[in-house]
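# turn this into a structure:
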Amino acid sequence: MSTTAETPLAAPRSGKLDPKYTRSKGGKGNFEMLAWLFMRVSGVILVVLLFTHLFTNLMVGDGISGIDFGFVAGKWAHPLWQFWDLALLWLAMLHGANGMRTIINDYAERDRVRFWLSMILYSATAAIIILGTLVIFTFDACMVDASGALMERSPAICR
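The predicted structure follows:
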């Protein structure tokens, strides 16, 4: 006795494949493969960036009690840490956005809903990346008052 099971990709009445699960010749399959590869590579890089970030902030020096405005100001005074935190920000946001894009594509059934959720995701990702980059590179630890004199709360690196 033999039984046949329908494949989940086939529509039972029309006999056509669901277009959501078919490969298009327009290069979308190549994009998905590159997105998949990006997730694996960025995940490995993020692990290194994150654990180094946590180690230098929490284990070296005074630990968590030493993290304050002056600590961040001293850290971002060095270009290495600016680019380190920038790489962490960009990779984490792009990695997370790519994962959310996949979830939206998998679970949003209507095209219109999928489109608007994707637009919200892309807008939020772009805004956070742009604002985070501006904060990292325009951060000035040396606070001055209206007369131009250095304020008392400015960290020691400003004096």
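
# hey, let's count contacts and neighbours off CA atoms from now on
Will do.

# I figured Ala74 hits Ile157, correct?
In this structure residue 74 is Gly, not Ala. Yes. Applying C-alpha atoms under 8 Å, one finds Gly74 in contact with Ile157, separated by 6.7 Å.

# of these two, who's got more company?
Set side by side, Gly74 and Ile157 show more neighbours around Gly74, with 15 against 11, by other C-alpha atoms under 10 Å.

# quick one more, to check against the first:
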Amino acid sequence: METPRSPYKRNKPTRTNWELYGWLFMRMSGLVLIVLVFGHLFVNLMMGEGIHQIDWGFVAGKWASPFWQTWDLLMLWLAQLHGTNGVRTVINDYAERDATRFWLKMALYVATVIVIVVGTLVIFTFDPCADPSQTFSFCTAR
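Just a heads-up that it's a prediction; the model follows:
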């Protein structure tokens, strides 16, 4: 029996160290996410009327600006990829059988792709001016 602190031995050598890249990504994306999330919370909750201002019109006004679309898109992508990498690490640590590990990670990756694609589509195809009953100052006459 090997000692508990002995390093994990792979069956085949690899040329890249994906775990190192995953570790570095978690640290860098975590720092960027702190800025993105606290900026998001500050603008949505501290400026203006606070939580009472958040409604469909508020989101429509924010997403009329490419800056806020990009901000929210970056926050969505980084949060999703950061969380996926964390769950992937947990699966690698706790799934004992190779087949279980494979299928859990495949389910994780499929869910990640679905959330990223749908979230990106919502951010970029959202058109608050499409409903004629809603009139906002940023909507131009059609």
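
# now do the contacts for Ala97 of structure 1.
Shown in contact with Ala97 of structure 1 (C-alpha atoms under 8 Å, 6 or more residues apart in numbering): 121-122, 125.

# can you list which of the residues you listed carry over to structure 2?
Retained in structure 2: 121-122, 125, out of the contacts of Ala97 of structure 1 (criterion both residues aligned by TM-score structural alignment, their matches' C-alpha atoms under 8 Å).

# for those residues, which one is nearest Asp62 of structure 1?
The shortest approach to Asp62 of structure 1 among the kept ones among the contacts of Ala97 of structure 1 belongs to Thr125, at 33.4 Å (C-alpha to C-alpha).

# looks like the closest one contacts Ala92 (just checking).
No. Using C-alpha under 8 Å, Thr125 of structure 1 makes no contact with Ala92, being 10.2 Å away.

# between the two, which has more neighbouring residues?
Each of Thr125 of structure 1 and Ala92 has its neighbours counted (other C-alpha under 10 Å); Ala92 has more, 19 against 16.

# that older thread, what would the contacts of Ala97 of structure 1 look like in a markdown table with distance to Leu131 of structure 1?
Shown next, in a markdown table, are the contacts of Ala97 of structure 1 (distance: C-alpha to C-alpha, whole Å):
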| residue | distance to Leu131 of structure 1 |
| --- | --- |
| Leu121 | 15 |
| Tyr122 | 14 |
| Thr125 | 10 |
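
# run through who's touching stretch 40-52 of structure 2.
Stretch 40-52 of structure 2 is contacted from outside by Ile54, using C-alpha under 8 Å, 6+ apart.

# can you tell me what part of structure 1 that stretch aligns to?
The aligned range for stretch 40-52 of structure 2 in structure 1 is 53-65, by TM-score structural alignment.
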